[in-house]
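S.K.: the following block contains a protein sequence and its predicted model.
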Amino acid sequence: MSASYRFTHAITRKPGVGITAGLRAVDIGAPDLDLMLAHHADYIAALRSTGAEVVELDALADFADAVFVEDTALCLPRGAVVMRPGAPSRLGEAGLMAPHLAALYDDVRVISGAESYIEGGDILTTEREILVGRSARTNAAGVAELRERVADWGLPVREVFTPPGVLHFKTDCSLLDAETVLATQRLAASGCFDGYRVIHTAAGEEACANAIRFNDLVIMPDGFPKTRDILVAAGFAVRVVGNSECAKLDGGMSCLSLRFTPSLT
């Protein structure tokens, strides 16, 4: 099986002029919009090179972080779940994504509890389970509600914990194939990937742990040659894409798209 990394579709959103006001844990400088747009175009080209259909949504003027569409939804083979972001400034983004998902899925469900917060960046879906990392953006109520929403879709939800000081669970990991995860040493040391094959990021290159397996490609940020070589040596086809500007807003490869095979009949 390969439903967790083979897809026919992706949804992306163009970064807008408000991106300079995007959320960030540490201010290392404002992103350059023109360079971000160039990187975004390269990212979309990489997705399309696999034969996938990519839906490019317009920028949202009222939401500085809207380019990071992954946080708005969880897309699974049998349906999609609209998230409830833990950052107050991002709450409206999820509702605006819902109609686009409804055009492609028969079944779209919503995290709606007033105390529930959950973002897609904290969710790693494998062939056997959905791992959800508790973080500053995803709480216990959000995990519990997601478990209820997907209970009849055949994948159990397992709650894990994001390392202190790390924004999202997938900041430190990504899926490479049905049995293999790319992860930082600090996250793998927690034991959350017991039963999986783990490939560690090279020392000093922990920032590239957020990659994506999309059909036959592993798409990872440029600038991490040691980890790239590790992945190539392990037999993966790797495409590097510039990510310097999104990284200034704590964004990575997975953040920039929703990846799925729609269930619309």
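M.R.: Right, received. Where do you want to start?
S.K.: use CA for all of it now, contacts and neighbours both
M.R.: Fine.
S.K.: show me where this protein has its helices.
M.R.: 33-48, 91-102, 140-149, 185-188, 225-233, 244-247 (DSSP state H).
S.K.: next, the one to line up against it:
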Amino acid sequence: MTNPSFEFSRAITRRPAPSITNGLRAEDIGTPDLDKMLAAHADYVATLKKTGAEIIELPPLDAYPDAVFVEDTALCLPQGAVLMRPGAPSRMGEVPEMASTLRAVYDDVREINGPGHIEGGDILVTGREILVGRSDRTDAAGVAELSAIVTEWGHTLREVFTPPGVLHFKTDCSLLDAETILSTKRLDASGCFEGYRVVHVAEGEEAAANSIRFNQYVLCPAGFPRTTEKLHKAGYEVVEIDNSECAKLDGGMSCLSLRF
């Protein structure tokens, strides 16, 4: 029996465009280096392919600087896909660009029509439920509209809250397996993961929380040795990917693919 929360046969990625240097960021910690980002992105895609999954690689979209972060445009579930409604106005146009790709691989594609907003970076699918964090990009109306769709598909959705000043729920957490969450202490302190096994990232390595479990691998941003060691000791096969450039745009491992 496969586990749809971390066992995938396909993923969708999009190559960074030169315009990515104009991407959104909460604070300016420097302009991303496109060549370094392209190399890291290629490494990321190659790692996904190593698991035997089919990777649908989409071309760059110069009109949308943040389009490399495909995860925010949709939620992919076994029953169907849901097109999101981003909270950042400059990203709304990314959704129709993704729609045709999803319609080619899914029979059932729904969409969040609004007035609410919701982004994929705020959604964590575990072995038993869908957790959606309210944030600056995801509001109550967006969560309610998604809830109606996924409930019809037999899923349980639970609304939780993203810590203040944290862009997305998954900035601070990720799934390690159906019952285990990698989380920052600040997010876990909210009680949102009660009943799960929780592995805390090392103090000062909060950015390592945005990792992904993709088949046999846990893809982690490079440069967080104590967290990586914790994961190795817990029995996970960790692959480190350079995330230095995406981090300048508040992006991470989960943002770079849609997994299904």
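M.R.: Sure, I can see it. Fair warning: this is a prediction, and the values are worked out from it, not measured in the lab.
S.K.: after superposition, what's the TM-score here?
M.R.: Once superposed, the chains reach a TM-score of 0.99 (TM-score structural alignment, normalised by the length of the second structure), with 259 aligned residues with a CA RMSD of 0.6 Å.
S.K.: one step back: and the helices of the first structure: which comes nearest A64 of the first structure?
M.R.: Closest to A64 of the first structure of the helices of the first structure is helix 91-102 (CA to CA; 10.0 Å).
S.K.: mean per-residue distance, that closest one to the second structure?
M.R.: Compared with the second structure after fitting, helix 91-102 of the first structure deviates on average by 0.7 Å (mean CA distance after the TM-score superposition for the first structure).
S.K.: pull out the buried positions in that helix.
M.R.: By neighbour count on 16 or more other CA atoms under 10 Å, the buried set for helix 91-102 of the first structure is 91, 93-94, 97-98, 101-102.
S.K.: which of the helices of the first structure sits most buried?
M.R.: helix 244-247 (a mean of 21; mean count of other CA atoms under 10 Å).
S.K.: name the helices or strands packed onto that helix?
M.R.: helix 33-48 (3 or more CA pairs under 8 Å, 6 or more residues apart in numbering; DSSP states H and E).
S.K.: mean per-residue distance, the helix it packs on to the second structure?
M.R.: Helix 33-48 of the first structure sits 0.2 Å off on average (mean CA distance after the TM-score superposition for the first structure).
S.K.: which outside residues touch that helix?
M.R.: Helix 33-48 of the first structure has contacts (CA atoms under 8 Å, 6 or more residues apart in numbering) with 10, 12, 14-17, 19-20, 54, 214, 219, 239, 241-246.
S.K.: tell me which stretches of the stretch 1-150 of the first structure form strands.
M.R.: Remark: strands assigned in the stretch 1-150 of the first structure by DSSP state E, counting those that start in this stretch are 9-13, 53-57, 73-76, 79-82, 108-110, 123-125, 130-134.
S.K.: list the contacts of the third one.
M.R.: Spelled out, it's strand 73-76 of the first structure. Residues from elsewhere that reach strand 73-76 of the first structure (CA under 8 Å, 6+ apart): 80-83, 94, 97, 119-120, 123, 258-261.
S.K.: I'd like those as CSV, with distance to R48 of the first structure appended.
M.R.: Formatted as CSV, the contacts of strand 73-76 of the first structure follow (distance: CA to CA, whole Å):
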residue, distance to R48 of the first structure
A80, 22
V81, 24
V82, 24
M83, 26
A94, 24
M97, 21
E119, 25
G120, 22
I123, 24
L258, 13
R259, 12
F260, 13
T261, 14
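S.K.: in those residues, which residue is surrounded by the most others?
M.R.: E119 (31 neighbours; other CA atoms under 10 Å).
S.K.: next up, the contacts around that one.
M.R.: 70-73, 83-86, 137-138.
S.K.: what distance do you get for it to D194 of the first structure?
M.R.: Relative to D194 of the first structure, E119 of the first structure is positioned 24 Å away (CA to CA, to the nearest Å).
S.K.: what of A80 of the first structure?
M.R.: 27 Å.
S.K.: again, but for G252 of the first structure
M.R.: G252 of the first structure sits 24 Å away from D194 of the first structure, taking CA to CA as the criterion.
S.K.: quick one, which of the two is more surrounded?
M.R.: Set G252 of the first structure next to D194 and count neighbours by other CA under 10 Å: G252 wins out with 26 against 10.
S.K.: what sits against the residue opposite the more buried one in the second structure once aligned?
M.R.: Matched to the second structure by TM-score structural alignment, G252 of the first structure sits across from G252. Going by CA under 8 Å, 6+ apart, G252 of the second structure touches 171, 210-211, 221, 243, 246.
S.K.: try I12 of the second structure
M.R.: 55-58, 70, 257-259.
S.K.: a markdown table please, covering the residues you listed and showing distance to V150 of the second structure.
M.R.: Converted to a markdown table, the contacts of I12 of the second structure look like this (distance: CA to CA, whole Å):
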| residue | distance to V150 of the second structure |
| --- | --- |
| I55 | 25 |
| I56 | 24 |
| E57 | 27 |
| L58 | 26 |
| V70 | 20 |
| S257 | 20 |
| L258 | 17 |
| R259 | 17 |
